[in-house]
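*Asks:* what shape does this take:
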Amino acid sequence: MKSHPKVEDNCLWDQNMKNQFTIPWKFPKLVVSSICLISVLCLFYTVSFSNVPSSSNQELGIIKTIHVVEQDTTPPPVPSPKSKPHEKTNLHHLVFGIAASARLWDRRKNYIKLWWKPRQMRGVVWLDKAVKNGSGDHLLPPVKISSDTSEFKYKNPKGHRSAIRISRIISETLRLGFKDVRWFVMGDDDTFFLPDNLVRVLSKYDHNQFYYIGSSSESHLQNINFSYGMAYGGGGFAISYPLAKVLAKMQDRCIQRYPGLYGSDDRIHACMAELGVPLTKEPGFHQYDVYGSLLGLLAAHPVAPLVSLHHLDVVEPIFPNVNRVQALKRLKVPINLDSAAVMQQSVCYDKTRSWTVSVSWGYVVQIYRGIFSVREMEMPARTFLNWYRRADYTGFSFNTRPVSRHSCQKPFSYFLSNALYNDGKNQTASEYVQHKVSSSSDCKWKMPDPSRIERVEVYKRPDPNLWDKAPRRNCCRVLPTKKKSTMVIDVGVCGEDEFIELR
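*Replies:* Reported below is the predicted structural model:
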């Protein structure tokens, strides 16, 4: 390759030439004009190249960004006057698109009222047709009717073409022109979100990049039939603003290419595949493709913030002897006190009585006769059934453990009854009351009987920065007490050298 002379050398040569030669006044005008023109061009050449940035990584990034903006004819979003470039992501930066059905709206809107914060959150409920306003509807997001999708092809014999309408919700919400948006969040009308935990999860990611965040199904067969790489819409998923903007440009054409797909979330996934954006999995989004009781799943929640609960109309109420809405209202009590810690499991031992204790904070405490390893306790007990009713335990996409039929090995469950915050001690106190089952007292083992424990008190300091650190279970400790029918437990961050020993 030939090496090009530096610009400075060219100009220096030109300056030296000027110093060494004088131009006679009778020199031809054409030559004089040519020399002047060359000097002017040299000066312009020097100035132009002096403005070119060096090839450091940071400066190359700036050049790349400018190149992308020049190709995109859509003007960039105008930030809100309240927006700060380096402000941490908060609820204001999220916009929700909620898929709803007019036929089920009167019942399911009560779920949304429980988690929606009208003065702090933004979003739209998208319905298939108009509904009548009811009392308390001012506590809900505004309602809009989805645009007509009859021109789109739909050929799946087992599904419903409403899937096309629902798949376009993110794009339709974007076109409403919300300002200062970082994330669009998709969910169903029977999805219960924990907004503060959702913010905690999304804050980990750069909203200026292309992100598609959610989780897969609990059913292995569901994931086989659809995809392990797909975010299931009922559990909710989030799309960063720049990705949503690109999706909106191509989505209608993309949808037309997949008339045989079943639902809305697999259509979104197909378009994401065309855009080359993989799913970023977060285990706190829960599709809950199961039937029955969620006790086993929630009592052994993964070490991740609880973000969403879905299929509330399908599964049993999460607390016994109440309806679904009442159960979620009870869950809101610990959510308001320490949302980061809700459903987080810790395991400890009452060694004097040979009991294993599992605490799912804000939900349930379980006491087992005998000593069980943490490895076993962190596996969900199969209190639930697969979405495919004929499938056995091998049909789940995660490890489970059986529910013992032996009366001595069944756990004693204590469900949350109340929780309070002590401002002076910066500590929460939560109370859990025994849910009595008749067969639990049939055990003939010669060891202390947990049925004599009627209530459990759990004390814990809130830790809003829990998920800013490397994930780790909290530790629990059984405390001495003079109350015969009460167990007292302390839950908190594990000490530097603290770990859970079996004996």
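
*Asks:* can we go C-alpha only for contacts and neighbour counts from here?
*Replies:* Noted.

*Asks:* all helices for the stretch 151-300 of the chain, in order.
*Replies:* Using DSSP state H, counting those that start in this stretch, the helices of the stretch 151-300 of the chain run over 162-167, 169-174, 195-202, 220-225, 241-256, 264-275, 295-299.

*Asks:* could I get those as a markdown table with mean neighbour count?
*Replies:* Formatted as a markdown table, the helices of the stretch 151-300 of the chain follow (neighbours: other C-alpha atoms under 10 Å):
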| stretch | mean neighbour count |
| --- | --- |
| helix 162-167 | 22 |
| helix 169-174 | 22 |
| helix 195-202 | 21 |
| helix 220-225 | 16 |
| helix 241-256 | 18 |
| helix 264-275 | 20 |
| helix 295-299 | 21 |
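
*Asks:* nearest to Ser308, out of those?
*Replies:* Nearest to Ser308, of all the helices of the stretch 151-300 of the chain, is helix 195-202, at 8.3 Å by C-alpha to C-alpha.

*Asks:* for that closest one, packing partners?
*Replies:* Counting contacts by 3 or more C-alpha pairs under 8 Å, 6 or more residues apart in numbering; DSSP states H and E, helix 195-202 is packed against no other helix or strand.

*Asks:* for comparison, sequence B:
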Amino acid sequence: MKDSSFSSPSCSSNLSLPKIILFLFISITLFYSIYTTNIICFPHQNPESLTTQTHLKTPPPISPVSKNLQTHLPKNESKTSLEHIVFGIAASAKLWKQRKNYIKVWWRKNETRGFVWLDKKVQVRNDDVSSLPELRISANVSRFNYTHKYGHRSAIRISRIISETIGLGLENVRWLVMGDDDTFFVVDNLIRVLEKYDHNQFYYIGSNSETHLQNIMFSYNMGYGGGGFAISYGLAKALTGIQDRCIQKYPGLYGSDDRIQACVAELGVPLTKELGFHQFDILGNPYGILAAHPVTPLVSLHHLDIIHPIFPNANRVQSLQRLKVPIRLDSASLMQQSICYDGSRGWTVSVSWGYAVQIIRGIVSPREMERPSRTFRSWYQEADPTGFAFNTRSFEKDTCWEPFVYFLSNAIYDDLRNWTASEYVLDRVSRRTCSSKKGADPSEIHRVEVYKTPDPFLWDKAPRRNCCRINPTKKKGTLVIHVGECREGEIIEVHSENKNS
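*Replies:* A predicted model of the protein is given here:
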């Protein structure tokens, strides 16, 4: 019950009670804001004293390396080139006769440096000497313990390639690059990736597995050895100093690459991810990944014995040899995807330069086209899209949306026009007739011509896809495409009419 005799106290300022409360609230809030700002921002009450009183000691002089906050080389050093890179290739005598042929495709006599490290001696033919790295036998590792029940203790031998290579005392080395005998390197693009980074600092550069479960089992923080990874010379020297002691700590690890990652982690160095290193922990046809390659230089391909040949009607070695032509003409653009539309015929066109062209009846957005189509399965035989460490899209079973695929057959350089002319031929596969009307029928197109000006400085700019344009032609059964840097204001969209570039 309320007491009627109660009366409010008087206030000399004649302010009402709500106004007093509001005034007090604003005052307290303002005081608290000033107080906390001083605590967070200024260690002393006078802000002007920040520059003089907080630096109680003169900092040590900044070295040229620590001054280099970005990943560029110090100004007094030349750009990284092939002569600065030493490859350490892990191999076994059991598989050497077959796998040496992969190395021969990418190895450059008198240009590339490195060694193949084997478990025991192999027979050497005369043509092997001039077309392969020097062969060396790894040191005995029987003193190290290995307890993983599903693995092989050769993982210890392979992990020590780094310290054994450093022990050779080679000069003018900036990077050690690890790979397997079934790894194919695009060395020009490897250089493009590594020259971004300062080899004097500690860098561990590579990429993950394509299969999600592999990354969960091993690590998303690990550079997978088959896809290849690079270690700066400074880090390699530091790793050599601790590696044998570190290996003893991890007898239960499965492979060589997770042992290296464990030891690199003890040095506090994370993995710097570059998506162009491809472990290819997949089964089946890698076409889907290669035709929608990330916007980054293609550096390596692995598991060449397991994946399908990347070109139809060719074996694995022949497929790699076919790539040598576009690599020689324009290595920076190899596998880079451009997307454009033929509005008059209702087609989506995708160019994976130097590899393949696909025509799809109907309009598919760039957002969908840049996702790899699932022409492959995960390492664990599953086709479930959640099994991959990246977004994918289903490979169309509806023949109306099934792509017409044209693979590289030839490429030349026209020095008068300063462009490359590459030819792609329809993959001869049986296909049913599409009953619905989703654009014109591409089956009459038997070949595609792609014209492009080489751009060796493509990766010195911000990552962006090239634009492609459909050109009019009187050549029967031929689609003519121009690929090049996007013009100002140009976007990837459907045009109702084709325009000459």
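
*Asks:* care to give me the TM-score?
*Replies:* The TM-score (TM-score structural alignment, normalised by the length of the second structure) is 0.84; 431 aligned residues with a C-alpha RMSD of 1.6 Å.

*Asks:* circling back to that earlier point, turn the helices of the stretch 151-300 of the first structure into TSV, columns for distance to Asp189 of the first structure.
*Replies:* Shown next, in TSV, are those (distance: least, C-alpha to C-alpha, whole Å):
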stretch	distance to Asp189 of the first structure
helix 162-167	12
helix 169-174	13
helix 195-202	15
helix 220-225	21
helix 241-256	21
helix 264-275	14
helix 295-299	21
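
*Asks:* burial of the corresponding residue of the first structure for Thr348 of the second structure, as a residue count?
*Replies:* Aligning on TM-score structural alignment places Thr348 of the second structure opposite Thr356 in the first structure. A total of 22 residues lie near Thr356 of the first structure under the criterion other C-alpha atoms under 10 Å.

*Asks:* which strand or helix spans Thr356 of the first structure?
*Replies:* Assessed by DSSP states H and E, Thr356 of the first structure sits inside strand 355-360.

*Asks:* after that strand, next one along is what?
*Replies:* Following strand 355-360 of the first structure in sequence order, the next helix or strand is strand 364-369 (DSSP H and E).

*Asks:* average offset between that following strand and the second structure?
*Replies:* By mean C-alpha distance after the TM-score superposition for the first structure, the fitted strand 364-369 of the first structure averages 0.2 Å away from its aligned residues in the second structure.

*Asks:* and that strand, what does it pack against?
*Replies:* Checked by 3+ C-alpha pairs under 8 Å, 6+ apart, strand 364-369 of the first structure has strand 355-360, strand 412-422 packed alongside it.

*Asks:* what lines up with Gly241 of the second structure in the first structure?
*Replies:* The alignment partner of Gly241 of the second structure in the first structure, by TM-score structural alignment, is Lys249.

*Asks:* so which of the helices of the stretch 151-300 of the first structure gets nearest Gln209 of the first structure?
*Replies:* Across the helices of the stretch 151-300 of the first structure, Gln209 of the first structure has its closest neighbour in helix 241-256 (6.8 Å, C-alpha to C-alpha).

*Asks:* and the closest one, how far from the second structure on average?
*Replies:* By mean C-alpha distance after the TM-score superposition for the first structure, the fitted helix 241-256 of the first structure averages 0.4 Å away from its aligned residues in the second structure.

*Asks:* hmm, who's touching that helix?
*Replies:* Contact with helix 241-256 of the first structure is made by 152-153, 164, 168, 170-172, 174, 181-184, 207-211, 267, 270-272, as judged by C-alpha atoms under 8 Å, 6 or more residues apart in numbering.

*Asks:* got the angle for it vs helix 264-275?
*Replies:* Helix 241-256 of the first structure and helix 264-275 are oriented at 110 degrees to each other (axes from the mean of the first three to the mean of the last three C-alpha atoms, to 10 degrees).

*Asks:* starting at the chain centroid, how far to helix 241-256 of the first structure?
*Replies:* 21 Å (C-alpha atoms, centre = their mean, to the nearest Å).

*Asks:* perfect, that will be all.
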